[in-house]
Each structure stands twice: as structure tokens, then as C-alpha cells.
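>>> build the 3D model from these lines:
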Amino acid sequence: MSVEGPPDFIPSYQVIPRKHDTLRRLSRLVVGAEVYLATDPDREGESIAWHVADVLGLQAPKRVRFTELSEATVKAAVAKPERIDMALVEAQEVRRVWDRLVGYTVSPALSRRYGGSWSAGRVQSPAVRLVVEREREIRDFQAATYFNVRLYGQSAEGTWWLDLVGDGTQPDGRLTTRAVADRLAVLESVAVTHCADEVERENPPPPFTTSSLQQAASVELKFAPEKTMELAQALYEHGHITYHRTDNPNLGDGVLGAVTEVAEALGFRCVGTLRQFPVPRSAQRGHLGIAPSAWERHAAGETADERKLYAMIWRRALASQLEAAAYLVRRVEASGVDLGKRAVQFVGRRRVLQSPGWRALMLPGVEALYDAEDPETPQAAERDSDNALPLVKKGGWLRVGRGEVEEKKTRAPQRYSEASLIRRLEREGVGRPATYAEILRRIRNAEYVELKRRRLHATPRGEQLIDALAGRFGFVDLAYTREVEEQLDGIAAGEKQRNAVLGAFYDRLMDEVSGFDFGCPVCRKRPLRHMVGADRETGATYDYWVCLGERKGDCDGAFADKDGSPDIDRPLERRASAPAPSSGTPCPKCGAAKLRLIPGGVSAGGKRYGAFWRCDAPRCGEKFWDKPNTRANAPKEVVK
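As a prediction, this is how the structure comes out:
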């Protein structure tokens, strides 16, 4: 896919070579046939349906959408075909054009400035920024010492405890002075200011979305997001689960009967009406939460890993419609006095499970981790059910048996895991559910981050990238990325015009790129490129700046380097190459322009390359290696 510039930003599509055989088979099959297009029920799927119709020349294809591969849903969709939604197609095309404009303009600009090969992306660069900023938070963190106080006593049921929550100056209960903590730990009694019992109900988590499935599989099954998506794709293709690329956590209407039948057979009770969960504003229409296609199928999958993932999906989806878990909670608040002057507050909590509800179906302890800030870091919380707090009236006293002072240190924030980075990207509105696994793969392959012990570490290369982009390019800001998604949703809803959105973005991007490049002071036409590295054959190092016009033979601007910038006051004596000779023979590819000989040299990465012939036409630019000793008749002898 290539993209023309303003004002229309028209993309040019080409069939991938390995898909030509598939295209020929489809072309034969559609002759005289009534064609139904059943690609994925989302923005990307709508775009694929349009591309298929376009490349096959279909005049009036029928568009069908379904979220699971079962006989009933497929038949229902085929019975009510629709048209391709061109607003969704246009929104997806704008997304692709937008991404290409960033990649095609910013990646070369980075390579010009820093030498070698660099890449930037509308979504991947903000992801790298999050990892880099967390790395620097950890590096700059300085631990501080603080003290907690816990009071213990005895009741008829056992040992109770109360924790310090405030001393009048530190509302979180963290004391910075050991002497104060020691005084509070020897209190003999505390006055009860509040004591109450109540029933607390805990609703189940919703069915999985794409991102929450990747997070849960990372925590519970230790699967990488990319592997999770591969397994989910296999389960979907075999008809075991509903469509797995979704950002809507709700189940479809009409499933409660099947869910209730399965739950009651297992001894569980369901809710009376289908439980609904909050839906993100950016959720695509037509999506539903990930669920089993056949609720009565407790196990499914061709491999052990597929079966593990299916079991997790089945449990979560079924649990979402079971009764809430019920706890009996007792909360006691008490106060004491430090040196007869300052009041201090203590709190204790007892929480005992009365009715397990949905939790009887889940693995113990796992679900609580998904809602943590970092889902890969379990919190070593004590069991509130062991706190034997007595029922005491307000104004009563609790006699303290002993006090305990615990010295602690503040902790640096954790590095992101793949699961927690996905959670942060989703919360910030960066990317789409279907793209998270690919984003993580790209930033690892580009060596901007590396995975060590299931944690993402920023590399020096990643830090250099963010230093280059942050403050210079808007697309690396999280707020900007959210704005992009809103613009795309506006196009999908028919509320915004495609070219107006792209035009505003392009103008801003070009201004940012021009301010990022170092212009050549000699020709004042083209930017300078940083040539830094070492010759792979001789090992000799080089570090200088040269005008992009040098290879075209129309500028000899070259300058020494000074701290990563061209030293304009130290020009290098270089002679611009003579204009490459034209062969006078048309290009074998486009047939319109002539081939021109380009001499060999050394690339920015330090790799030598031989002479080659290049088409003069800017829209073609096809290249052919030069066959040795045949320059007199090279156009006939060029070797591709």
C-alpha cells in the first residue's frame, strides 16, 4: 500500500504476490454466483469485505456479520444480508493512511538524524514512551523509610487487630518518626468511634474482551499476548468461542436461557435478567464479549494450551451471569491519644464469605489480581476473615494486649509486564484490541524494549527514540492518540470528513518534520543525513553529515559532527558526484523513463553496495543490480 499526498491522500493497493493464486481461484468461483461476504464484524473486517469485492469486481455482494461460527448464527445472518458499510471502510482506510503518513515521514527523518535504521509509529511510539518513562521513574526513585503501627487484642473468638490510619498529619497512617510510632504501640486501650456489620455483595467480572483476555492469560497461564491471540483464533475457527477481537464485555441477548440451564445443572444460581457491564465509549458496534459458542461444552480445543484458554473463557463467561458473592463485613474504628494531645485513628475490618455465588466457579485468588494496577504483582494481603473483631458499641473501649511497629520503605514502581502495559494502553485509549499483541512484537523487534523475567525494560535505543520524538511530534502524546481515535469514530459515524481530518493531521506532521530535520545550508533544498557507523570490512569508523542531494550529483554539502548535530562551521571537502549517466533505454518495469547508473558506495549502516541502475521516474524508482563489465550495454544485461 502506498499513499498519495494532499489534498486527497488516495491510497494505492497492490495484491500481495503470494495471494495471486487465491485470487485466481476466487475469481473463478464467483462467476455467476451469489456472493456473501462474511469477514470479521468490525472496522477491519468491513474493510476486508470491501477490498474483496473491489478486487473481484463484485457488483452487489451481500454482507453478513456474525460473532460466532455456529449453524444457527450463520443461518440467521445469511437470512438477513446487508450492504457493506462504507463509513466503516473509510474510517479504517483513514487509520491506515494516517499510520503510513507517520511511518513514511518520521521514520526516514529519524534515520537521517541518527544514522542507521529507525522506525516510528502512531501507536507503537506512545507504547515505547510509557516503558521509557517508567524506566526513568525507577532510575530516579529514592526510597523513604516510614513506620506502621498495629494494635492487637483478644476477643472470645480469637485475636483481633487494628491498624493506624491517621495521626493528624499523615492521613495514610505512614509515620516518618520512629519515636511517635513507639509511643503509639504502647497504648493500653482505644475508644470505639464506629462499629457496624453489613452484608457486602461482590459482582463477578465481565466476560473477556481482547485486552482483558490477554492480561488474564498472561497472569494465569503465563501466555504471551501473541500466543494468546493465536490460540483464540484457533478456537474461533473451530467454532468453540465467539469472535475474539472485541472491546465490548457484554453477552448477546438471548443467551441467558442457555447459561441458566448449564449453571443449574452444575448447582449454581443465575441472575434473573442478563447482567450488563459498562462499555467503553470507543467500543466498536456489533462486538460482544468473548464466550463459548456452546455453553454446555465444558472443554474444547485441539491442544493442551487451547483447552486451558477455553476453560478460562468458559469459566469467566459463565461466572458473569451467576449470583453475586456475599460477605459479612464488620468494620471497627477507634481512636487513641498520643501524649495526651494528638488524636490518632485506628481501623480494623473483618470480612467473612457467607455465600460464594460466582466465586465457587473460579480459581481461588486469581480474579482479584486482574483489577490491580499491575496485574502481574500479587499483593500479599492478609485474610480479613481471620481478624476476630468483637461487636462493640460506639463509645466502648477495646483493651490492647500489645502493639507492634513495622519499619518499611517506599517502593519504586514496577516495570510494565506485557499484561500491565496492555492495561495501560487500553486505559489511555491507545491502539485497538486487535493490535496490542502486534504492538508488543514490533517494539521488541525494533530493540526499543526487551523482555526480562516477564518485565519490559527500556533499552538505550528506546530512550534515544523517545528523547528524539517527545516534545517535537504530537503523535507520541497519549492525549493526541485519544483524539485520533475520536476523529476516526467521527468518520465511522459520518460526522467528520475524511480529507479534512487527514489534511489537518498532515499539515501539522509536515511542520514537525521540517523542524526536526537539519536543512543543508549549501543547496537549501534538501535535509542533511547523519552518516555514522563503521565499515563492516575495514572496521574504520565514520561520523559526518551529508546532503541528500549528493547522490543525485547536485549538492556537495558535507559537515563534521558535533555532539549529534552537523557542525556548519566545519564543512568537509567533498565533491558532489557527477550526474549518473543515463542508458537511453526505457525501464523494463514502467517502460516510460530511462535507466540511470548509480555508482556503488557505503550505506548509512556501514554496508558496502555495488553499482546499480535506477529508473528515473519518481513513481517507479525500480532498481537493478549492475552486471560486472557490461556497462556499455547494461540495460540489456542488468540482473534483478
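>>> going by C-alpha atoms from here, please, whenever you check contacts or count neighbours.
Noted.
>>> next SSE downstream of the helix or strand encompassing S211?
Using DSSP states H and E, S211 maps to helix 210-216. Going down the chain from helix 210-216, the next helix or strand is helix 225-237, by DSSP H and E.
>>> next, the second sequence, to be compared with the first:
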Amino acid sequence: MKKKLIIVESPTKSRTLAGFLGDEYQILATMGHIRDLPKSRLGVDVDHDFKPEYVLMAKKEEAIQKIQQEAKKAMEVILATDSDREGEAIAWHTAQILRKIPNSKFQIPNFLSRITFHEITKAAIEKALNQPGKINKQLVNAQQARRVLDRLVGYKLSPLLWRKIRRGLSAGRVQSVTVRLIVDREREIEKFKPEEYWEIWAQLSAAVHPGGVNDILAKLVKINDKKADLKTGIQTKKVVSELKKANYQVEKIEKKEIFQNPSPPFITSTLQQKAAQTLYFSGKRTMRAAQSLYEKGLITYHRTDSVVLSKQAMAKIRRYINSTYGEKYLPEKPRFYKTKSKLA
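Here you go, the predicted structure:
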């Protein structure tokens, strides 16, 4: 029996999808990108609108041959790579290779379709399969433009660094600008003139009720109603000497209720920042872990600037809070956040 062939980019994602779908589907992985610019030459025709020259990537022949063989037998081919620039490019390159098969049915409208989803759940996959679309050429063009710029900057500027500084250095569309920002910041740091300053803290004990003593850590903020501005150790020691002779009293006690709003859902940048602060992860390690979690259906898509959650996801979260922690911890109404970036 002919099956519908779904093409994704990784074996993990393939296995996760297979767990949701029935026997009518076959799922194969491209193992990442399948075509790229050649390594041995520029690969960009600068005289004809910077047209890129794509070649098959090394060690991808087996995956491509398998996809071609199974695609010929399939009743339909569905491209289900990630919905970002790189995923759209993989889908486009796969379609280009399939359409080159002689006398192929891939020229038939709707035989080759594109689906996208932002979470790997059964409901999301089924919804995407019921709403197939086409490859987003604008997203493909965006990926190609970035790739061409990477190649032009790297191939043209790196040899200049070899001649002017030393061999082995490389220039890049992103890294060269980043180096400039680092250099500018370092120059600002070098211009900074440090000033000596001192702070005074006191460990005090206060009897707040009969038989009870509370320790209070207090900071000196004012001297004679003026801001405490201590510039030297000698000056500070004189103040400490006077403070040791003084008597202290609690002037007033203020009680305040503090309301702290929960943080919005992670976007790519805040996920990387939090992982760096708490787990000391590099950006690369964070994204690798997030990709693995996404492909296993454990998180929504992680390359995003949007904090918006679907109503279905919000309902699922509320059910989880209620069943796991109890109604006490469930807000009356769900909290929705707005995305600040216009490009999200």
C-alpha cells in the first residue's frame, strides 16, 4: 500500500512524529541541510544578482537517495521541517532535488506540500496536516541572503586578515561586527578612572518583644543628613569610631506587600540569558538542548521572538497547575503577554 511520505530534518523528530501518526505515514529525515555553497570556491555569481551555486553536501548522498526512492513510491510527499529560515531552506532544497527526478510526479500541483507547526503534539501535527500550504519563498530568500553575505564577507575579508595580521584568522558577517563592539567597549574600560570608596555596615541586635532578639544588618547611608560619601580608609575609620560610641533606636517599622508578576514565556534571547546565568551554559549548548526538547515534543518552538501562547496551550497549563499544585495556585484568569518585537 502506498503511504504518505513526511520529510523532517532529524531522526529524533522523525521518531516523535511516528509516535503520533498511523501506518499510513512514512517519516524520513534529511539529517540537517542537504545542499550548501561549495567549500573550495566562492560559489556566488556576483555578476548576476549574487546568484548562489548549490552543491550536495558531503555524506548526505545516502539520506538523499533514500528520500528519492521512497518519494517515487509515495502517494504524497509532505515537507515538515522547522518553520524558521533554516527549516524553510531545507524544505526548499529537498523540493528542488525531488523536482529534478525525470518524468516525476512532483510537477503535479499539491503532490508536494509544506506543513508547519510550533509544538510537536498530536493535536498540532493533525491540525497542520489538515491545513497544508506551500514553501514560503520569502523565508527561503532571507536564508539565502544571510548565507551569501556570510560567504562574501568570509571569503573576501579573511585573506586580508591573513596578509595584514596572521594566517588562520577569519572574518564574518556577525563575528567581525561583534569584535568591533568588544574593542569599543574595551577602550571605554581603559579610559575609566577608578575612584576609591568605602561603605559601612553594622550588625545590630534589637529586642522586638520580651525575651526575643532580632539581628539587623544596617548600612550607613547618611551622615548629618547628607549622603555618606567615604573616600578613604582613614576617613571611614574615624566615622566607625564615632558610630561605636553611639546609641541606636528603631525609628519606624514598615510592612509592605510586594507583588511580583511572573516572567513571560521564554523567547530565544531570554532562554539563553537565563541558562547562562543559572546553568553557565553557552548559547550553543542551550540551543542544542532546546532543539532536543522540542523534537521530543516537550517544549514549543524555541527560535522565536514571540511570547504569545495559544489558547490550547494555556488551557493545558491551567489544568496542570490545578491538578499538580491545587486551585489555590491557579489564577482566576489566564495571563497573556504581548510580543514587543514587530518582527516576531
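>>> quick revisit: mean deviation, the helix holding S211 of the first structure versus the second structure?
Aligned to the second structure and superposed, helix 210-216 of the first structure gives a mean residue distance of 3.4 Å (mean CA distance after the TM-score superposition for the first structure).
>>> buried residues in that helix?
Judged by neighbour count (16 or more other CA atoms under 10 Å), helix 210-216 of the first structure contains these buried residues: T210, S211, S212, L213, Q214, Q215, A216.
>>> nearest to P108 of the first structure among these?
When those are ranked by distance to P108 of the first structure (CA to CA), S211 comes first, at 31.7 Å.
>>> and the aligned partner of E88 of the second structure in the first structure, what is it in contact with?
Taking TM-score structural alignment for the superposition, E88 of the second structure sits opposite E46 in the first structure. Applying CA atoms under 8 Å, 6 or more residues apart in numbering, we find E46 of the first structure in contact with T39, D40, I84, D85, L88, V89.
>>> alignment lookup: the third one to the second structure.
Meaning I84 of the first structure. The equivalent of I84 of the first structure in the second structure is I135 (alignment by TM-score structural alignment).
>>> quick one: secondary structure of that match?
The local conformation at I135 of the second structure, judged by DSSP: H, G, I helix; E, B strand; the rest coil, is coil.
>>> can I assume D36 of the second structure is in contact with P52?
No: look at D36 of the second structure against P52 with CA atoms under 8 Å: they stay out of range, at 9.0 Å.
>>> more neighbours, the two?
Legend: neighbour count by other CA atoms under 10 Å for D36 of the second structure and P52, higher for P52 (20 against 17).
>>> wait, what's in contact with the equivalent of that one over in the first structure?
In the first structure, P52 of the second structure lines up with P11, judged by TM-score structural alignment. For P11 of the first structure, the contacting residues are M1, S2, V3, E4, V97, by CA under 8 Å, 6+ apart.
>>> could you identify the most distant pair in those residues?
M1 and E4 (10.3 Å).
>>> and the helix or strand containing the match of E88 of the second structure, how far from the second structure on average?
Following DSSP H and E, one finds E46 of the first structure within helix 43-56. Once superposed with the second structure, the aligned residues differ from helix 43-56 of the first structure by a mean of 1.9 Å; criterion: mean CA distance after the TM-score superposition for the first structure.
>>> what comes up buried for that helix?
So helix 43-56 of the first structure, judged by 16+ other CA under 10 Å, has buried residues R43, E44, G45, E46, S47, I48, A49, W50, V52, A53, L56.
>>> then stretch 76-90 of the first structure?
A77, V78, P81, I84, A87, L88, V89, E90.
>>> likewise stretch 336-346 of the first structure?
Using 16+ other CA under 10 Å as the test for burial, stretch 336-346 of the first structure gives G336, V337, V344, Q345, F346.
>>> what span of the second structure is it aligned with?
Stretch 336-346 of the first structure lines up with nothing in the second structure when matched by TM-score structural alignment.
>>> which residues in the stretch 451-600 of the first structure form helices?
460-469, 478-492, 498-516 (DSSP state H, counting those that start in this stretch).
>>> give me the element L328 of the first structure is part of.
When elements are assigned from DSSP H and E, L328 of the first structure belongs to strand 325-338.
>>> T116 of the second structure maps to what in the first structure?
T116 of the second structure maps onto R65 in the first structure, by TM-score structural alignment.
>>> count the neighbours of the closest residue to that match other than its chain neighbours for me.
Take R65 of the first structure and drop its neighbours on the chain: the residue closest to it by CA to CA, 6 or more residues apart in numbering is P41, 5.4 Å away. For P41 of the first structure, the neighbour count with other CA under 10 Å is 21.
>>> now do the strands in the stretch 301-450 of the first structure.
Remark: strands assigned in the stretch 301-450 of the first structure by DSSP state E, counting those that start in this stretch are 325-338, 342-355, 397-399, 402-409, 449-452.
>>> err, the stretch 51-200 of the second structure, not the other one
Using DSSP E, counting those that start in this stretch, the strands of the stretch 51-200 of the second structure run over 51-52, 55-56, 76-79, 112-114.
>>> so which of those strands is nearest L28 of the second structure?
Nearest to L28 of the second structure, of all the strands of the stretch 51-200 of the second structure, is strand 76-79, at 10.1 Å by CA to CA.
>>> what is the closest one packed up against?
In terms of contacts (3 or more CA pairs under 8 Å, 6 or more residues apart in numbering; DSSP states H and E), strand 76-79 of the second structure is packed against strand 4-8, strand 112-114.
>>> which outside residues touch the first one?
The one in question is strand 4-8 of the second structure. Contacts with strand 4-8 of the second structure, where a contact means CA under 8 Å, 6+ apart, come from 14, 24-30, 70-71, 74-82.
>>> which residues of the second structure fall in helices?
Ranges of helices within the second structure are 11-20, 61-73, 85-99, 122-130, 137-164, 175-191, 233-245, 268-279, 283-295, 311-324, based on DSSP state H.
>>> can I get these in JSON lines with distance to E254 of the second structure?
Converted to JSON lines, the helices of the second structure look like this (distance: least, CA to CA, whole Å):
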{"stretch": "helix 11-20", "distance to E254 of the second structure": "55"}
{"stretch": "helix 61-73", "distance to E254 of the second structure": "69"}
{"stretch": "helix 85-99", "distance to E254 of the second structure": "54"}
{"stretch": "helix 122-130", "distance to E254 of the second structure": "51"}
{"stretch": "helix 137-164", "distance to E254 of the second structure": "56"}
{"stretch": "helix 175-191", "distance to E254 of the second structure": "41"}
{"stretch": "helix 233-245", "distance to E254 of the second structure": "24"}
{"stretch": "helix 268-279", "distance to E254 of the second structure": "33"}
{"stretch": "helix 283-295", "distance to E254 of the second structure": "43"}
{"stretch": "helix 311-324", "distance to E254 of the second structure": "34"}
